[in-house]
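Asks: Compute the structure for the input listed below.
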Amino acid sequence: MPALTNEADRTDVLNRLRRAEGQIRGVQRMIEEGDSCLKIGQQFSAVRKALDSTYLRMTMCFMEQELGNCLQPDDDQKAGVEAMLKDMEALLARMS
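Replies: This is a model prediction of the structure:
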């Protein structure tokens, strides 16, 4: 199975995961401190959205990488592929 090889994309995904990890620690702290279930639920929602957007970003980076490896488009085609991937990312983001 291919891996995400672009260093900038990998760094972006890892940074997003670190932020989500911090949010999860915040939820744990809220529970330990006895915060209200409503506030905790709001934070759970934020964590889920952060993880969903990270998964989407990772998937799009992987698709871009693999399309580039398979198609090897010329400069004119590359712009079209990039635009199509941006549109696809926007559409998929609305599903969550």
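Asks: okay, CA-based contacts and neighbour counts for the rest of this
Replies: Fine.
Asks: quick one, what contacts the closest residue to residue 6 other than its chain neighbours?
Replies: The shortest distance from residue 6 to any non-neighbouring residue, by Cα to Cα, 6 or more residues apart in numbering, is to residue 65 (7.7 Å). Taking Cα atoms under 8 Å, 6 or more residues apart in numbering, we find residue 65 in contact with 4, 5, 6.
Asks: I'd like the structure of this one too, to check against the first:
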Amino acid sequence: MPPPLEKARKPAAADAPQNPARQQILNRLKRAEGQLRGLQRMVEEGADCLAIVTQLAAVRRALESTQLRMTRCHLHERMRDDSMAAPPEAIDRILDEMETLLGRVR
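Replies: Okay, the predicted model is just below:
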């Protein structure tokens, strides 16, 4: 069993807007938020159930895609921090984290 994931360290507020990967993820989340609001409106207005289910599937796919991108971002940060002359156990820990994170997608 892989060791528990370390607490994610919080990037400095000044770093967040400069990181294009995080900005892209934030944009995707905002788009998904808009889709969810649209779904709420559809339910409130009594839209066709099939149309609602179709939109729910689209939101789910968008969130899964965003989760994969966030996982990639995490791995990129970890590999950048740990892989420079990292001992094999550090690389194993990173790969264990990747396996755990990707397992949460489904």
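Asks: Please indicate which of the contacts of residue 65 of the first structure are buried?
Replies: Among the contacts of residue 65 of the first structure, the ones that count as buried by 16 or more other Cα atoms under 10 Å are residue 4.
Asks: ok so, going back, what do we get in the second structure for the residue nearest to residue 6 of the first structure?
Replies: Under the alignment (TM-score structural alignment), residue 65 of the first structure pairs with residue 77 in the second structure.
Asks: From residue 34 of the second structure, how far out is its match?
Replies: In this structure, residue 77 of the second structure and residue 34 of the second structure are 29 Å apart, going by Cα to Cα, to the nearest Å.
Asks: before we move on, the earlier item: list the ones among the contacts of residue 65 of the first structure that the second structure also has?
Replies: Among the contacts of residue 65 of the first structure, none has aligned partners that stay in contact in the second structure (both residues aligned by TM-score structural alignment, their matches' Cα atoms under 8 Å).
Asks: quick check, nearest of the contacts of residue 65 of the first structure to residue 44 of the first structure?
Replies: Using Cα to Cα, residue 4 is the member of the contacts of residue 65 of the first structure that sits closest to residue 44 of the first structure, with 27.7 Å.
Asks: Tell me who's in contact with the closest one.
Replies: By Cα under 8 Å, 6+ apart, the contact set of residue 4 of the first structure is 10, 61, 62, 65.
Asks: how many other residues sit next to the counterpart of residue 38 of the second structure in the first structure?
Replies: Alignment note: residue 38 of the second structure maps to residue 26 in the first structure; criterion TM-score structural alignment. Residue 26 of the first structure has 16 neighbours, counted by other Cα atoms under 10 Å.
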